[in-house]
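Colleague: need coordinates for the following:
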Amino acid sequence: MAGMGKRMRPHTLTVPKPLIPIAGKPIVRRLVEDIAKVCHEPIEEVAFIIGHFGEKVEQNLIKIAEAVGAKGSIYYQEEALGTAHAILCAQESLQGKVVVAFADTLFKADFQLDTNADGTIWVQRVEDPRPFGVIKLNEQNEITDFVEKPEHFVSDLAIIGIYYFRDGEYLRSELQYLLDNDIKDKGEFQLTNALENMKNKGTTFIPAVISEWLDCGNKNATVYTNQRYLEYIKDEEGLVASSAQLENAVVIPPVYIGENVRITNSVIGPHVSIGNNTNVYNSVVSNSIIQEDTSLKNGNVANSMLGNFVVFEGRQSDLSLGDFNTLTE
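Modeller: As a prediction, the model looks like this:
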């Protein structure tokens, strides 16, 4: 998660993209928790590969690891040299059984991870595989090829960016081999090259097909992911905090409403997440993410993201306002 998140600006000018909340929790926390659910063994360590995001961000990441009963570790990628290089930045943690995940992806899965397999590539069927890396399978359901952005149809199983390796040390040595021999693809050290080398040496990779793949690459995709995630968890308790104050308010579930939120003369939902200490007055809000300490007044807001400490008054319906912005009409 060392990238700058440029497609998510202005929301990533003050926080890294994986800490943007989805249904009340940061994207990366949702990801860590969901991976833990499909692993039937305890998680011992969560290693975060980041840029220099600051001490507060790092403390939040450590807490995310601790929330699943694991030790948290922080590593830095000083220069964007590709996925293989990024993973190798955490080489001290590449031991034993390892899950590698890129932190702008969420998923819904109905399987338990087979930790006895050499390796597992998580995939989803897609209608148009051309923008993705895909896998080919043989009759034994083993992966035979990795094909990046195929111009002609070879498979509809797209790689979503989550991988399991039974032998972390072996993965580390294959990643190091790429760097030592300056083996690059499109100018960067790529994980797919290491996977290909491992497969050619006899490593058997199998697919794990997820039921839904959710992207957090830009504002619209993130708002949609929030919508889908609220549908996943709509039966959980505590989605509306007991400290929230609702005065002449209509709430259409599923929604998430954080601590000390005040909603007055407004309609909220469906598919809305509102962060702590936010005030909404005389407004209609649907299918949107509003973060903490924000004020929304006289708005008709849909398909929108409002950051932290935002002040908005007006009638505009599709918004993307970053932290500390004020917009009134």
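Colleague: okay, CA-based contacts and neighbour counts for the rest of this
Modeller: OK.
Colleague: measure stretch 110-121 end to end?
Modeller: 15 Å (C-alpha to C-alpha, to the nearest Å).
Colleague: actually, stretch 304-322.
Modeller: For stretch 304-322, the first-to-last residue distance is 11 Å (C-alpha to C-alpha).
Colleague: who's in contact with D156?
Modeller: 124-129, 134 (C-alpha atoms under 8 Å, 6 or more residues apart in numbering).
Colleague: switch to 6 Å and redo it
Modeller: Shown in contact with D156 (C-alpha atoms under 6 Å, 6 or more residues apart in numbering): 125-126, 129.
Colleague: which of the residues you listed has the most neighbours?
Modeller: Sorting those by how many neighbours each has (other C-alpha atoms under 10 Å) puts P129 first, at 21 neighbours.
Colleague: spit out the contact partners of that one.
Modeller: D156.
Colleague: name the SS class of it, please.
Modeller: Secondary structure for P129, judged by DSSP: H, G, I helix; E, B strand; the rest coil, is coil.
Colleague: from the chain's centroid, how far away is stretch 29-47?
Modeller: Centroid separation between stretch 29-47 and its chain, computed with C-alpha atoms, centre = their mean, to the nearest Å, is 13 Å.
Colleague: buried stuff in that stretch?
Modeller: If you call a residue buried by 16 or more other C-alpha atoms under 10 Å, then stretch 29-47 has these buried ones: 29-32, 35-37, 43, 45-47.
Colleague: before we move on, what about stretch 233-243?
Modeller: 234, 239-240.
Colleague: how about stretch 249-265?
Modeller: Applying 16+ other C-alpha under 10 Å to stretch 249-265 flags 249, 251, 253-265 as buried.
Colleague: I'd assumed E231 was in a helix, is it?
Modeller: Yes: assessed with three-state DSSP, E231 lies in a helix.
Colleague: excluding its backbone neighbours, what's nearest it?
Modeller: Nearest residue to E231, sequence neighbours excluded (C-alpha to C-alpha, 6 or more residues apart in numbering): P254, at 6.5 Å.
Colleague: next: Q112.
Modeller: Per C-alpha to C-alpha, 6+ apart, closest to Q112 is V38, 4.7 Å.
Colleague: the one you found reaches A109, doesn't it?
Modeller: No: taking C-alpha atoms under 6 Å as the definition, V38 is not a contact partner of A109, at 7.7 Å.
Colleague: surely L246 touches S266?
Modeller: No: look at L246 against S266 with C-alpha under 6 Å: they stay out of range, at 9.0 Å.
Colleague: what comes into contact with the longest strand anywhere in the chain?
Modeller: In the chain, taking DSSP state E as the definition, the longest strand is strand 157-165. Around strand 157-165, the neighbours that count as contacts under C-alpha under 6 Å, 6+ apart are 97-102, 119-125, 132-135.
Colleague: kindly report the same for stretch 18-38.
Modeller: For stretch 18-38, using C-alpha under 6 Å, 6+ apart, the contacting residues are 64, 103, 106, 112-113, 226, 256, 273.
Colleague: next, the second sequence, to be compared with the first:
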Amino acid sequence: MKALIPAGGAGTRLRPITHTSAKQLIPIANKPVIFYVLESIAEAGITEVGIVVGDTAEEVRRAIGDGSDWGLRVTYLPQAAPLGLAHTVLIAREFLGDDDFVMYLGDNFLIGGITGLVEQFRADRPAAQIMLTKVADPRAFGVAELDVEGRLIGLEEKPRHPKSDLALVGVFLFTAAVHPIVAGLTPSARGELEISHAISGLMHAGHPVVTTITEGYWKDTGNVADILEVNRLVLEGLEPEIAGVVDDASELIGRVTVGPGAVVRGSRIVGPVIIGAGSVVENSYVGPFTSVAEDCRIIESELEYSVVLGSSVIRGVGRIEASLIGREVEVIPAPRTPRAHRLLLGDHSRVQVCAYL
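Modeller: Okay, here's the model as predicted:
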């Protein structure tokens, strides 16, 4: 069995960060989300991995390399444009050959891994096996309709009026039976080759398609709220470790990790919190469910329930919460006079400011 990881896509819901960075490399507890995907694949005993890459190909290559850090052999498969998940199967045809494969979306996060799912698929070998989970608003997902006996009878992609609350999780398993179906697909109204159409095509051709409803935790980390929520969940299991320097004037409460070369001075940190290697926290408060990446500076500020990416500076700005702050960002106080906000924002930015100065 092989694995296929779609890692292209524009990441429009995470702009402006994804103007310059791959959404699959946004860190969860200071580790890129795609690394969790690679770990799950390796734990399932799969070693051959194809990663479909787009405009951020070089960044993804630099982060993952040849896959040997996970005991994997990685092949990169260029995709000229994000034309749908079924299109990734189409362009991966030569890499996949006639092997069974698991498709695991590179920006999805699934607690518990995929080992059990892969073992079940290897034992039963249906043409396709899909994972479903109940969601509050299924309109943003592929939606499955089951009959009274729990068998799949229909799939819709992002329907306006969903027939159920069962959404497709971003993990799919296929035999080579899917390839002729994908080859015959035409673009949807969105201009994409939909994986839900490929699964429906297998059903209509008489191939067995099996569903598994997961009760575990799953998130598509495609927006800020979901990234912060997944970061919170992962930090809940954080093992405290102090590899850096914490001075006597600082107070660490709960599960706190301070990375190698990091320095904490005169600060209060209430875990779970992770401070990345080489970062400095000085005269500040860092509150629960916060990840600060490597080589950051948090000076005379308060930070809580947030994710800060590498080499950013937050200095003298009071309290920040529920925020995703990109790489090499500088957040500093405005001049006292005139009393006004001064902003330099990229396209698709979103800023919330106090109404009264």
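Colleague: one step back: can you pull the residues that touch both of V38 and A109 of the first structure?
Modeller: With C-alpha under 6 Å, 6+ apart as the test, V38 of the first structure and A109 reach no residue in common.
Colleague: all strands of the stretch 51-200 of the first structure, in order?
Modeller: Assigned by DSSP state E, counting those that start in this stretch, the stretch 51-200 of the first structure shows strands spanning 71-76, 98-101, 105-108, 119-125, 133-137, 143-148, 157-165.
Colleague: let's have the ones you listed in TSV, adding distance to G187 of the first structure.
Modeller: Below are those laid out as TSV (distance: least, C-alpha to C-alpha, whole Å):
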stretch	distance to G187 of the first structure
strand 71-76	20
strand 98-101	22
strand 105-108	24
strand 119-125	24
strand 133-137	17
strand 143-148	15
strand 157-165	20
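Colleague: between those strands, which gets nearest to N277 of the first structure?
Modeller: Shortest separation from N277 of the first structure across those is recorded for strand 105-108, at 26.4 Å, computed as C-alpha to C-alpha.
Colleague: mean distance, the closest one to its aligned residues in the second structure?
Modeller: Comparison of strand 105-108 of the first structure with the second structure after fitting gives an average deviation of 1.9 Å (mean C-alpha distance after the TM-score superposition for the first structure).
Colleague: so how far is that strand from its chain's centroid?
Modeller: With C-alpha atoms, centre = their mean, you get 7 Å for strand 105-108 of the first structure.
Colleague: check stretch 258-275 of the first structure too.
Modeller: With C-alpha atoms, centre = their mean as the basis, stretch 258-275 of the first structure stands 23 Å off its chain's centre.
Colleague: just the residues contacting it, thanks.
Modeller: Contacts for stretch 258-275 of the first structure (C-alpha under 6 Å, 6+ apart): 23, 227, 241, 243-257, 276-292.
Colleague: strands - which of the residues you listed land there?
Modeller: 245-247, 250-251, 255-257, 279-281, 284-290.
Colleague: so L246 and S266 of the first structure - more neighbours on which side?
Modeller: The neighbour comparison of L246 of the first structure against S266 (other C-alpha under 10 Å) goes to S266, with 21 against 15.
Colleague: could you find the counterpart of that one in the second structure?
Modeller: Aligning on TM-score structural alignment places S266 of the first structure opposite S284 in the second structure.
Colleague: what of F53 of the first structure?
Modeller: Match for F53 of the first structure (TM-score structural alignment): T56.
Colleague: who's in contact with its match?
Modeller: Contacts of T56 of the second structure (C-alpha under 6 Å, 6+ apart): A22.
Colleague: one more time with 10 Å
Modeller: 7-10, 18-25 (C-alpha atoms under 10 Å, 6 or more residues apart in numbering).
Colleague: same question, F48 of the first structure
Modeller: 1-2, 28, 58, 61-62, 65, 72-76, 87, 89-90, 101, 103.
Colleague: next one: T88 of the second structure
Modeller: Here T88 of the second structure is in contact with 4-8, 50-53, 77-79, 82, 103, 182, 193-195 (criterion: C-alpha under 10 Å, 6+ apart).
Colleague: let's see it at 7 Å
Modeller: In this structure, T88 of the second structure makes contact with 6, 52, judged by C-alpha atoms under 7 Å, 6 or more residues apart in numbering.
Colleague: aligned partner of it in the first structure?
Modeller: Match for T88 of the second structure (TM-score structural alignment): A86.
Colleague: repeat that for E330 of the second structure.
Modeller: Checking TM-score structural alignment: E330 of the second structure goes with V311.
Colleague: and its match, how many residues sit next to it?
Modeller: Neighbour tally, V311 of the first structure, other C-alpha under 10 Å: 20.
Colleague: pick out the most distant pair among the contacts of stretch 18-38 of the first structure.
Modeller: Across these, the longest distance by C-alpha to C-alpha is 30.4 Å; it joins L113 and S273.
Colleague: more neighbours: the two, which one.
Modeller: S273 (31 against 19).
Colleague: my guess is the residue nearest to E231 of the first structure contacts K234, does it?
Modeller: Yes: using C-alpha atoms under 7 Å, P254 of the first structure is in contact with K234, at 5.5 Å.
Colleague: before we move on, back to that, filter the buried residues of stretch 29-47 of the first structure down to the ones in strands?
Modeller: Filtering these for strands - DSSP E - leaves 45-47.
Colleague: quick one, helices of the second structure?
Modeller: For the second structure, helices defined by DSSP state H occupy the ranges 17-20, 33-43, 57-64, 85-91, 93-96, 115-124, 178-183, 195-204, 224-236.
Colleague: so which of these is nearest A334 of the second structure?
Modeller: A334 of the second structure sits nearest to helix 17-20 of all the helices of the second structure, at 22.8 Å, using C-alpha to C-alpha.
Colleague: so where is that closest one in the first structure?
Modeller: Using TM-score structural alignment, helix 17-20 of the second structure pairs with 11-14 in the first structure.
Colleague: just stretch 264-271 of the second structure next, same as before
Modeller: Aligning stretch 264-271 of the second structure against the first structure (TM-score structural alignment) gives residues 246-253.
Colleague: ends of that stretch, how far apart?
Modeller: End residues of stretch 246-253 of the first structure are separated by 14 Å (C-alpha to C-alpha).
Colleague: do the same with stretch 239-249 of the first structure
Modeller: For stretch 239-249 of the first structure, the end-to-end distance is 16 Å (C-alpha to C-alpha).
Colleague: chain center to that stretch, what's the gap?
Modeller: So, by C-alpha atoms, centre = their mean, the centroid of stretch 239-249 of the first structure is 28 Å from its chain's centroid.
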